[in-house]
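Undergrad: this one's structure only:
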């Protein structure tokens, strides 16, 4: 029997499967986490924009990270919370909204890697070529690095979803807490072999470039620090690089947990929770790590707090 093509304009989301007793505690926990992500990341973003002393390449490039965290969480979490308050049978989403959410989700996950890559390049130039740092890391270079990170991300994600949008659909159920590319092309009754191949190439390219770039820059930074007897340089390198590397490891830890759980049956709900944590955990920890570790940001925050105390 041939598969029937429906191309329904409305899809049904599985969402999070939670016992009735835990719906409101989970909802309030997600609400608190989302508000914390938005306030902390927006706050540190505004702090860098408004404070002239922080208008340096390192912090200007870092601005991409809080922006991406707010964007990525806003794409997924509010919709997920609304669906939690609905019965399972009423969790509907239009196909257009589902594609839009999938686009936002993949933009967030891909951009997280590329933004950290350009930040690693900045640290490499600052530590390995400090005498030419100001001539290399100009405002124009910062704009180019930012544009390249988002441009490459946009291109890869558009191809990813473009291959899925060409397929006819005969299914309407998204077996996931939110829409992503894999959930969408699984609705198709046509061959999705090209989608699977490109998906693997896409994942390998993003992960491979990310690991290679971070590994290469940090190996060169380590070589410079080991060969240098300048304690001031080594101390500065350790502070700035440890902050960046911690943020990178948090992102990868959350991502790896999600990927590992995909390989085991019977842990679907844990996988969904891990996918959600991939958004929330870095979004909460990133501004906290930079606020505590970066001396200049910490000084600006303390200056603002002291000024408020004097006014009161």
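TA: Looks like it came in fine. A quick note: this is a predicted structure, and the numbers were derived from the prediction, not measured.
Undergrad: going forward, measure contacts between C-alpha atoms and count neighbours the same way
TA: Noted.
Undergrad: now the strands: where do they sit in the stretch 151-300 of the chain?
TA: Using DSSP state E, counting those that start in this stretch, the strands of the stretch 151-300 of the chain run over 173-174.
Undergrad: ranges for the helices of it?
TA: For the stretch 151-300 of the chain, helices defined by DSSP state H, counting those that start in this stretch occupy the ranges 181-185, 193-227, 231-262, 268-293, 295-311.
Undergrad: which one of these lies closest to residue 125?
TA: For the helices of the stretch 151-300 of the chain, distance to residue 125 was read as Cα to Cα. The smallest value, 9.2 Å, belongs to helix 193-227.
Undergrad: who does that closest one touch, helix- and strand-wise?
TA: Of the remaining helices and strands, those touching helix 193-227 by 3 or more Cα pairs under 8 Å, 6 or more residues apart in numbering; DSSP states H and E are helix 95-128, helix 139-165, helix 231-262.
Undergrad: picking up where we left off before, just send the helices of the stretch 151-300 of the chain back as TSV, with distance to residue 26 and mean neighbour count too.
TA: Conversion of these to TSV gives the following (distance: least, Cα to Cα, whole Å; neighbours: other Cα atoms under 10 Å):
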stretch	distance to residue 26	mean neighbour count
helix 181-185	24	21
helix 193-227	31	15
helix 231-262	20	16
helix 268-293	11	19
helix 295-311	32	13
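Undergrad: for comparison:
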């Protein structure tokens, strides 16, 4: 593979290395990643169909879950197909415009998911602490406003990243990563990247902690109320209503902040470890979110089961009609 180097250049395409240091093992990553991606798409599509087609699931919590499923689909589809292209076929070239577009949508969906999880913590707070006014507080109009605000916040915050990247010149075409990120692209730049780094630091260290503080505040109020309940069974039942949300939050935030922590030690930890951790918080949450909600939320589980049964019956009818023909 030829690597183009010069004092400053604006190439029309870039080269994604994949997982530096583990290039010979790419083919071994390809098969499980393909299975994970297929399961991710099927799981999130089923979750979306179950929520959008069943009237009893037209409730605030399930609407937020459907938005998570949609963002998970976009997030995984932005990154995984190109990763599979690299791992299966060693096709590493990507157009500069496509790389910047991929970077934009990946960061956009991560911020959007964090915002939706924050809104869901407010939903859980109202459901536990003020259940009698739940439907009067969380109206469809308020949910629409919260969702629009979450998306608008993500767009406003992330749009500067591709704009700052577009002004850069590059000393190399090779990105030591399996997908395009702001940090990976600034590393191959010849220009002054101070503004890029400062803004990326602001996004990482300000937005995430702000969302976590809001979520922690909601759950502190929930815990305070739950501990006042006289019966243990009532406390456990109340806590169980929040278990799926807590699991989804853990799946998103724990790998993300572990990866952020690793960036503080860039020279002590191998590059491939950084890349594998980054891949984890991009691949794992979209896979396990539909599993968590499909297994732990009774209404969603029943709706997904009915959806599978309907698909199975339709396939049988189609197959029998083909046989009679």
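TA: All right, it came through fine. Owing to the predicted nature of the structure, the values given are computational and were not obtained by experimental measurement.
Undergrad: one step back: using TSV, please lay out the helices of the stretch 151-300 of the first structure together with distance to residue 170 of the first structure.
TA: Shown next, in TSV, are those (distance: least, Cα to Cα, whole Å):
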stretch	distance to residue 170 of the first structure
helix 181-185	10
helix 193-227	17
helix 231-262	24
helix 268-293	23
helix 295-311	52
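Undergrad: In the first structure, what sits opposite residue 79 of the second structure in the alignment?
TA: With TM-score structural alignment as the matching criterion, the partner of residue 79 of the second structure in the first structure is residue 76.
Undergrad: List the contacts of that match.
TA: In this structure, residue 76 of the first structure makes contact with 101, 105, 178, judged by Cα atoms under 8 Å, 6 or more residues apart in numbering.
Undergrad: Then residue 276 of the second structure?
TA: For residue 276 of the second structure, the contact set (Cα under 8 Å, 6+ apart) comprises residue 19.
Undergrad: Look at residue 12 of the first structure and tell me its secondary structure.
TA: Reducing the assignment to helix, strand or coil with DSSP: H, G, I helix; E, B strand; the rest coil, the entry for residue 12 of the first structure is strand.
Undergrad: close enough to count as contact, it and residue 97?
TA: No: the criterion here is Cα atoms under 8 Å, and residue 12 of the first structure misses it with residue 97 at 11.7 Å.
Undergrad: More neighbours: these two, which one.
TA: Between residue 12 of the first structure and residue 97, residue 12 has the larger neighbour count (other Cα atoms under 10 Å), namely 20 against 14.
Undergrad: Quick check: closest non-adjacent residue to the more buried one.
TA: Once its chain neighbours are removed from consideration, residue 12 of the first structure has its nearest residue in residue 92; the separation is 4.4 Å (Cα to Cα, 6 or more residues apart in numbering).
Undergrad: surely the one you found meets residue 11?
TA: Yes: here residue 92 of the first structure lies in contact with residue 11, judged by Cα under 8 Å, at a distance of 5.6 Å.
Undergrad: And these two? Which one has more around it.
TA: Looking at residue 92 of the first structure and residue 11 with other Cα under 10 Å, you find the greater number of neighbours at residue 11, namely 21 against 18.
Undergrad: Under the alignment, what does the more buried one map to in the second structure?
TA: Alignment note (TM-score structural alignment): residue 11 of the first structure maps to residue 14 of the second structure.
Undergrad: so what's its match up against?
TA: Taking Cα under 8 Å, 6+ apart as the test, what residue 14 of the second structure contacts is 93, 94, 95, 96, 99, 173, 174, 175.
Undergrad: Any of these buried? List them.
TA: Burial by neighbour count, judged by 16 or more other Cα atoms under 10 Å, picks out 93, 94, 96, 99, 173, 174, 175 from the contacts of residue 14 of the second structure.
Undergrad: Spell out the secondary structure type for the second one.
TA: Per three-state DSSP, the secondary structure class of residue 94 of the second structure is strand.
Undergrad: That one and residue 17 touch, don't they?
TA: No: the criterion here is Cα under 8 Å, and residue 94 of the second structure misses it with residue 17 at 10.8 Å.
Undergrad: ok so, going back, excluding chain neighbours, give the residue nearest to the match of residue 11 of the first structure in space.
TA: With Cα to Cα, 6+ apart as the criterion, residue 14 of the second structure has its nearest non-adjacent residue at 4.7 Å, and that residue is residue 173.
Undergrad: Pull up the gap between the one you found and residue 323 of the second structure, please.
TA: As defined by Cα to Cα, to the nearest Å, residue 173 of the second structure lies at a distance of 55 Å from residue 323 of the second structure.
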